[in-house]
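> Curious how this folds, go ahead:
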Amino acid sequence: MKQTIIHNAIVINEGQRFRGGVIIEGEFIAKIFRGDLPESQMEHAELIDAEERWLIPGAIDDQVHFREPGLTHKGEIATESMAALAGGVTSYMEMPNTNPQSTTQEELEKKYARAAEVSAVNYSFYMGATNNNLDEVLKTDPRKICGIKVFMGSSTGNMLVDDQETLGEIFKNAPTLVATHCEDEAIIKRNIEIYRAKYGEVVPISRHPKIRSAEACFKSSSKAVELASKYDTRLHVLHISTADEMVLFQPGPVKDKKITAEVCVHHLWFEEKDYAAYGTRIKWNPAVKSADDRKALWEALLDDRIDVIATDHAPHTLDEKSHSYFKAPSGGPLVQHSVTAMFEFVLQGKLTAEKVVEKMCHAPADLFRIDRRGYIREGYYADLVLLNPNKSWVVCPENIIYKCGWSPFEGTTFNTQVSKTFINGQLAYDRGHIEPSVRGKRLEFNY
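The predicted model follows:
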C-alpha cells in the first residue's frame, strides 16, 4: 500500500497546534506524530516536507450550487469542484434547484452518478422539497444523503414550500436533517411593491437589504425553529444574515444541538455600504445587510451560537449579473476563496486559526454526522490541506477557476495561500496544478 508522509508541518486540529505530521496509507491517516519522525519510518514512503506550513483538515462546505444539470453555462460539477479543490474545500453538499430539480430520488441519483464521473472532491446532494413531493422526500436514506432542503423563501429556481400542512409533515417525518432557506415571501412581495412604486424598474441595488429585509428573515427563521421545536426535528438554518435572528440559537458544541445555524463568508466580509462599490456582484439571497448585522454575526460565530461557516457558492455569468436590480440574479462564486478569506480574518486578529478549522471542518462533520471526515484523526480519510500563512497573492482572472470566470474578491490581496490539497490520500492539488485523474467519493453518514 502506498505510504505518504507529511512532516515538518504545523498541525492545527481539534483546538490544538503542534509541529509534526501524518502518515497516510492508501485513503486513510495511519498515524499522527509530534516532532520529527524517526528516519527508519521514512525509508519506503513518499516524503513531503511541509516547511512549517499549516496542516488542516479539508474544509467541508455544506451549501453550494454547482449548476449541473441544466444551468451549465454558469458552472458544472467538474469546474466548480476543481475550484473547491484549489481552495482547500475537500467535500461539498450541493443544492437541488437545478434543471431538472432534484425533487425525486431518481433525479437525485443522476447527480450522484455524474459526480462519480467528474467531481474532483468528495460530494453529497440534498433532496429538494416542494409543496407536492412529500412521498419522495420521505424515501430519503439518511446514510447516503446529507439532508432535505426546504426553501421557506423563494430564490433561484423558485422551489418555495409555503403549504403549511406540507411543511408540518416534512418537519414531523423527515428521516434526516432539514436545511432551510428562510425568508418570508409575503413580506418580500410587499417590499417589492413599495420600492417598485418609488423607483419603477430601476430600483437601486442598495435597496436589496430593505426588500429582502431583516423582518422577512426573522419571521421565516422563527417559523422554522418553531416547527423544529414542535416536532423535535434536526434543523439547520442556512445563511443567517441578521442580528435579530441570533436570539433563535443557543451557544454550545454542535454535537449537543438539534437546531443549528450557518453563516456564509460573504455575510462576514461585506456590509451594506459595499453595494456602492460592488453593485449586483454582491447581490445574494438573503441580502448582505447592515454593519450592525455583520457585527452581530461575528459575535454569534465567536460565542458558538453560529455553528458552521460555508459559502452558498452560486455562480452566474457576469452578463447575467450586469442586469438591472430585478433582472440580475442573486448569488456569486466563492468556494475557491472561502478558506483563504477566513484565514485573512485570522491574520487580522478577528478569530483564531483553530476557530476557522472548527467552523469549516469539524462542525460540518459533526452536524451532518459525516463518516470519518472533518478531522485529522488516525483511521479517518486523508482529506488534508497545507496552507502557506506567509504567501501574499492577488485574486485575478488568471487564477480564478470558476467557469463563470469572475469573483467578488477580484483585486483582493490574500496573505494565506493553499499550497496542497489531498483527497482521500491522493495529492490532488499542488501549487496551482490540479491532478486530473483524482476523483472524490460519495459522502456517507453515521445513522
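> Only C-alpha atoms from now on, for both contacts and neighbour counts.
Noted.
> Pull out the buried residues from the longest helix anywhere in the chain.
The residue-count maximum for a helix in the chain (DSSP state H) belongs to helix 214-231. Neighbour-count burial for helix 214-231 flags 214-221, 224-225, 227-228, 231 (criterion: 16 or more other C-alpha atoms under 10 Å).
> Which of the helices or strands spans the residue nearest to residue 253 when sequence neighbours are not counted?
In space, and not counting its chain neighbours, residue 253 is closest to residue 304: 7.3 Å by C-alpha to C-alpha, 6 or more residues apart in numbering. If you go by DSSP states H and E, residue 304 is not part of any helix or strand.
> wait, isn't residue 304 in contact with residue 257?
No - using C-alpha atoms under 8 Å, residue 304 is not in contact with residue 257, being 11.1 Å away.
> So which of those two has more stuff around it?
residue 304 (20 against 16; other C-alpha atoms under 10 Å).
> quick one more, to check against the first:
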Amino acid sequence: MSKLLIRNARLVNEGRITETDVLIEDGFIAQIKSGLSDAGVQQTIDAKGQYLLPGVIDDQVHFREPGLTHKATIHSESRAGVAGGITSFMEMPNTVPNALTQELLADKYAIAARTSLANYSFFMGASNNNLDEVLRTDPGTVCGIKVFMGSSTGNMLVDNEQVLEGLFRQSPMLIATHCEDEATIRSNTERYRSDYGDNATASLHPLIRNEEACLKSSSLAVELARRHNARLHVLHISTADELALFSNDKPLTEKRITAEVCVHHLWFDADDYERLGNLIKCNPAIKAPHHKDALLAGLLDDRLDIIATDHAPHTWAEKQAPYWQAPSGLPLVQHPLLLMLDFVTQGKLSIETMVRKMCHAPADCFQINRRGYVREGYWADLVLVDTEQPMTVSKKNILYQCGWSPIEGHTFGASITHTIVSGELVYREGEFLTDRAGQRMMFNR
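Next comes the predicted model:
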C-alpha cells in the first residue's frame, strides 16, 4: 500500500481549525489525529505553520477541449488549477462540437481520463432540440445538465418555452443555468451599436448585458424550478437585483434552488474596464461597484452558496480585437484560492467560510461522493497553503495555455505549496510530479 503522512498541519475543515496529522493510504484519508506513526510511510510532509485545506472544487470551467485547443486543453488548464489548489472541476458543454449527445459527452470523459491532473466531471448540454438525449444522462456519473438561458456559442441557446418546461418538469438531476435574457441583450446591442459604432469599448459591456437581462432570465429559471420542484443551480450571479430570488432559510443540503458567485464578480467592478478593457469582458458582465459589495454580503448570509471561477481562456490576440469582436471570458482557475485568501487577510470573510464555500458547498450542492471534506474514508484531495510566502502573478508563473491573466502584477499574501489529488502528490513547491492523477467524480443520487 502507498502511504503519505502530513504532519503538524493547521487543518481547516467543517468550521474548525485544528493542528493535526493526516495519513493517506491508497488514495483515501485513513487517519486524522496528532502523533500518527510513520511506520510504512513512503513520504512525509512537515506542514508546520501551514494551513491544510480540502481541495477546491470548481463547479464551472471552460477548458476548451475538444475543438478549441488553440485556447486551452483539459491537460493545460487542469494543471493550472492544481497549482492553484483546485483538485476537482466541472466543465461546460460549449466546446466544439457542443456536448449535446451522450456520445460526445463520453468523448470528453475519455480525454480527461487520459490527460487530466485534477478530478473531473462534465455537464451534459441542452439545446432546443435534444431533450430526449438530455434525459438519458446518468445522474450518478454526470454532474448536471447545463442550460444557456441567454446568449451562447453554437446551438446551445435554449429559448423554446416548451423545451424549457420539459427540462424543468422531467430532469431527475441538477439543472445549472446561465441566465441572461437574449431579447434584452439584442435590444441593448442595437442601441449601443447605433450610438457608438466602431468606437465602442468594454466599458459598455455592463450596460449591454445589464441588470435587467440578468434578473429577467434568473427570475424565469427560478419560477420554472419552483413550479416543477426542479433542482436548479444558477451560475455566476452578478447583480444585487438577483439576490432576492434566493433564500437562506434552509441548510444547503435541503435547498432545491441554489446559486453561485464567481471570483471575478467579487474582485473586479466596472471601474476596472478603464484599466483592463476586454481582458475582463465576460458574460454575465462585471458590473458597477455596489453589485460587488452586495454579492459578498449575499455570500456571507448564504443566499449565495458557492464560489467558482467560470474560467474561460482566450488567446491574447483574440482579446486585443475591437470590443464588438473580442470574445467574452477570462482565465482564473490558477488563482481563485489565493484571491479569496486575500479576502481573508482583509477581514472580508473567515478562512472557515472560504473553505465552506469553495470545498464543502460544491460537494454538498452536487452530492459528490466522498469529496469536499477532510474525513476518514474520503478521497484525499488536499491543499497546503503557506500564508507567510507571498507570490506575485507574472508571465513566468502563469500556467494557463493562453499565457496571460487580468491579475498580472498582483502580489498575493500566500502561496500554494502542495496539492494532493485522489491521494497522489501532484504538485510540490512549483514542481509537477505527474502528468495525470484525476479521477472521474461520482454522485450520490
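> what lines up against the residue nearest to residue 253 of the first structure once you look at the second structure?
Matched by TM-score structural alignment, residue 304 of the first structure corresponds to residue 302 in the second structure.
> so its match makes contact with residue 248?
Yes - between residue 302 of the second structure and residue 248 there is a contact under C-alpha under 8 Å: 5.3 Å.
> circling back: in the second structure, what stretch matches the longest helix of the first structure?
With TM-score structural alignment applied, helix 214-231 of the first structure matches the range 211-228 in the second structure.
> After superposing, tell me the mean distance of that stretch to the first structure.
Superposed on the first structure, stretch 211-228 of the second structure shows a mean distance of 0.2 Å to its aligned residues (mean C-alpha distance after the TM-score superposition for the first structure).
> which residues of the stretch 301-445 of the second structure fall in helices?
Assigned by DSSP state H, counting those that start in this stretch, the stretch 301-445 of the second structure shows helices spanning 316-319, 336-345, 351-355, 361-366.
> before we move on, what about the stretch 101-250 of the second structure?
So, for the stretch 101-250 of the second structure - with DSSP H, counting those that start in this stretch - the helices run 102-115, 131-134, 161-170, 182-196, 205-208, 211-228.
> quick one on the thing from earlier: contacts for the longest helix of the first structure, please.
With contact meaning C-alpha atoms under 8 Å, 6 or more residues apart in numbering, helix 214-231 of the first structure is reached by 152-153, 168, 171-172, 180, 182-185, 187-188, 233-235, 237, 241-242, 244-245, 248, 259, 286.
> got it, and stretch 315-323 of the first structure?
Against stretch 315-323 of the first structure from outside (C-alpha under 8 Å, 6+ apart): 65-67, 73-75, 280-281, 327-333, 402, 404-406.
> Tell me the buried residues within the residues you listed.
The buried subset of these (16+ other C-alpha under 10 Å) comprises 65-67, 74-75, 280-281, 328-333, 402, 404-406.
> of the helices of the stretch 301-445 of the second structure, which approaches residue 385 of the second structure most closely?
helix 336-345 (9.1 Å; C-alpha to C-alpha).
> Can you mark which positions in that closest one are buried?
Here helix 336-345 of the second structure shows 336-344 as buried, counting by 16+ other C-alpha under 10 Å.
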